[in-house]
Each structure stands twice: as C-alpha cells, then as structure tokens.
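Enquirer: After the sequence you'll find the predicted model.
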Amino acid sequence: MYNNRTHILTGLLIVLALVLPAEAQQLGDPISESDIAPWDISISPDGRGLPTGTGSVLEGAAIYADKCSACHGDAAKNGPSGSLAGGIGLLTQGEQNKTLGSYWPYSTTVFDYVRRAMPYQSPGSLSDAEVYAVTAYLLHANGIISKHYALDAVSLPVIRMPNRDGFISDWPYARQ
C-alpha cells in the first residue's frame, strides 16, 4: 500500500532523474556490437543465423562416440542422461519417449541446442563443423537422414522433423 513515505520517495526519484545529467544516470558503458557478437548465436527455425561449415554423419559418429556417448549411450540410446534416438510415433501412446526424432519440431533447434549446451562438461566447446556433424549423426540415429548425408546452413533447415506438426507455434516463419 502507498503511504507518505512512498510518495516522498517517488517524488525524490523523479526530481533526481530530472536534475541529474544524462551521463550520471547511465550505469556502466554501452555495449558494442563486437562485444555482443560472440553471444549472439541464436538460430531461428528457418535457419537464419546458422554459421558456415559442414559436417557429415560419419564425422559426427566419431565425435559423438568421443564426446557424447558417455552421457547419452551408444547409438544415442539408453545413456544415463537419457536417449536421444528412438520413440518416433510414440508421443500419443503409453509412455512417452521425448527424443530428438519423436519430439523436436525443427532440425535447426537441434543444432542450436548442441552448439550452446553440449558437451555437458564443456558447453560451447565444439566447432561449428563439429556441431553440424553431431547434429547429422543424431538425425541419422533417428532415421531422419541417410548415413551419407552432410549438413550445412543450406541443407539443415530443409529437413522436416517427424513431429514438425505436433506443435502450435507463434513463430511467424514456422507457418510456411
């Protein structure tokens, strides 16, 4: 509830905001575009923001075995941190298995998540080519792409995930 102290404090803050020069009101230094760039790595569902690079299923299998299988299991199944493959078509029946193939609506979000958050012990440590390769391997493990496939900024966004229509999206580019 408002009382006299609240009104006095509000009045003082307004007076200070009007009296203090603009330089004094600014906290810290403005951030530059070059400071933001390393953190501005968002990837949209339509692929905007994807970096250059390429990675194949076969390259991804080796990287996955080295950096991912301890948590997610061989062939992306039954690891201590859960399975990433399998379960396609099972979201509406019995026990749901929310894997990349059964749940995720966009292939680009797989890339985005792997790039930001994996491997668990060293997030963001994979090169863009390694992320493309691991993403290719994971999509192959889910039966979405063939073992001869290579991903890049052009081929990744056109992959249609099995559960693409299982979501209602406010994202304007998802309605294509």
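Expert: It's in. Residues are numbered from 1 along each chain as shown.
Enquirer: alpha carbons only for contacts and neighbour counts from here, please
Expert: Noted.
Enquirer: Toward the C-terminus, what is the element adjacent to the helix or strand harbouring residue 8?
Expert: Per DSSP states H and E: residue 8 is located in helix 4-19. Proceeding N to C from helix 4-19, the next assigned helix or strand is helix 22-25, under DSSP H and E.
Enquirer: ok, and what's touching that next one?
Expert: Helix 22-25 is contacted by residues residue 17 when judged by Cα atoms under 8 Å, 6 or more residues apart in numbering.
Enquirer: List the buried residues in that helix.
Expert: Residues of helix 22-25 classed as buried: none (neighbour count, 16 or more other Cα atoms under 10 Å).
Enquirer: Please compute how far that helix lies from its chain's middle.
Expert: 37 Å (Cα atoms, centre = their mean, to the nearest Å).
Enquirer: ok, residue 77 touching residue 84?
Expert: Yes: between residue 77 and residue 84 there is a contact under Cα atoms under 8 Å: 6.1 Å.
Enquirer: Presented hereafter is structure B, for comparison with structure A:
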Amino acid sequence: MPKSLIARAAMVLIVVAPSSALQAHMDGAGLGRPATEAEIRAWNIDVSPDGAGLPPGQGGVQQGRQVYAAKCARCHGPTGTEGPYDVLVGGQGSLRTSKPVKTIGSYWPYATTLYDYLRRAMPLDAPQSLAPDEIYALVAWLLHRNGIVPEEAVMNERTLPAVPMPNRQGFVPDPRPDIAPP
C-alpha cells in the first residue's frame, strides 16, 4: 500500500475515533490538549432562525455600504451583483425558472442565517474578523440592496429576526418525527 494511502487511512481512523481514544492517543504522543470551556464558548457562534444566539450590537444601511466596499466588494462586486464570486443581490422570481439565481433576496429563508454566515465565514481571507456592529450593518445593506428593508433600517438582535424574507415559505418542512421545526 502506498505511504500516502496509509497516512490518509490513519487520519481517517484518528478523526472517527471516539474522543476518549483520541485523547489517549494525543496524550501518549504528546500532542494537543482538551479545549477549555472559554475556547468552546468562543466558537459557539450559532444563530437560530428565531434570533437566539445573536449578540448585542446594531448597524444600519449606510454603515453597511462602507463596510461592504472595504471588505466585500473585491469578491462580490461593487453592488453585490457582479461577482467574481457569489452574486448576493437580485434573483427574485427566478427560482421557478430554468435558470434560478440563488441570492440572499431570492433564496435564503431567514435573515438571521445571513448574520450567522457572515460571522462564521466572511470575509473569506479573514473569517470571524468582523465585529457584531459591522455584521449587522452588512446585513442591513445586503437586505436593503435586495429590496427587503428600507434605507433607514437598523438591524440588531431584535429587528433582524423580525425581517420577513421573500422565500421564507419556499422550503418544505422536514417530515421526520425526530427533527424539531425551526
């Protein structure tokens, strides 16, 4: 068996091993340490559709326009419609066509998901670097660009979950009895 294949198989075994076995292996090899409670809390950045998990803060459309220009436009274009990466604006009414355009305004069912995604993954070259106020502002600007909120909108932990997204009813509930609805 080639060495690279053996190494890959060993990595798979380590990744799928139970945590106690993995910890015993790490202790014996002198590698790693268990995460502290503070480290785990720092990574607990889940935001639910109802807004649970949103931090304090706020941001408006004008501030969001500035943050977007500085940190997002290089990948998504000056207005969110150009790319070179994902188009963020437009696509309303296209989901039932032969060429659906999945954007924030046409596809996403919850505005809180946008906050959660931006907080976790953007900007691509510096994920988790945006402050809560910057994220709220970006969300406000992107929702405004998609015609969902007015230019005077201010997003925060109370207003964001209340935003009615155009495709909110476009998803089929999971019929499995062990899965709770959002």
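Expert: Received the coordinates, thanks. Just so it is clear, the structure is predicted and the values come from calculations on it, not from any experiment.
Enquirer: TM value for the aligned chains?
Expert: The TM-score (TM-score structural alignment, normalised by the length of structure 1) is 0.80; 152 aligned residues with a Cα RMSD of 2.0 Å.
Enquirer: neighbour count winner among residue 77 and residue 84 of structure 1?
Expert: The neighbour count for residue 77 of structure 1 versus residue 84, taken as other Cα atoms under 10 Å, is higher for residue 84 (23 against 18).
Enquirer: The more buried one: what secondary structure?
Expert: coil (DSSP: H, G, I helix; E, B strand; the rest coil).
Enquirer: Report the contact partners of it.
Expert: Contacts of residue 84 of structure 1 (Cα under 8 Å, 6+ apart): 72, 76-77, 99-101, 138.
Enquirer: quick one: what's aligned to it in structure 2?
Expert: Residue correspondence to structure 2 (TM-score structural alignment): residue 84 of structure 1 is matched to residue 88.
Enquirer: what do you get for residue 64 of structure 1?
Expert: So, by TM-score structural alignment, residue 64 of structure 1 is matched to residue 68.
Enquirer: tell me which residues of stretch 36-45 of structure 2 are tucked away?
Expert: Buried-residue list, stretch 36-45 of structure 2, by 16+ other Cα under 10 Å: residue 45.
Enquirer: Then stretch 71-87 of structure 1?
Expert: Buried residues in stretch 71-87 of structure 1 (16+ other Cα under 10 Å): 71-73, 75-77, 79, 83-87.
Enquirer: Also stretch 56-65 of structure 1?
Expert: Neighbour count says stretch 56-65 of structure 1 has 56-61, 63-65 buried, by 16+ other Cα under 10 Å.
Enquirer: Out of those, name the ones that lie in helices.
Expert: In this view, the buried residues of stretch 56-65 of structure 1 that belong to helices under DSSP state H are 57-61, 63-65.
Enquirer: hmm, back to that, specify, as a residue range, where the helix holding residue 8 of structure 1 falls in structure 2.
Expert: Under TM-score structural alignment, there's no match for helix 4-19 of structure 1.
Enquirer: What is the aligned counterpart of residue 171 of structure 2 in structure 1?
Expert: Aligned partner of residue 171 of structure 2 by TM-score structural alignment: residue 167.
Enquirer: Provide a list of residues in contact with its match.
Expert: residue 105.
Enquirer: Could you check how far it is from residue 105 of structure 1?
Expert: Distance, residue 167 of structure 1 to residue 105 of structure 1, by Cα to Cα, to the nearest Å: 7 Å.
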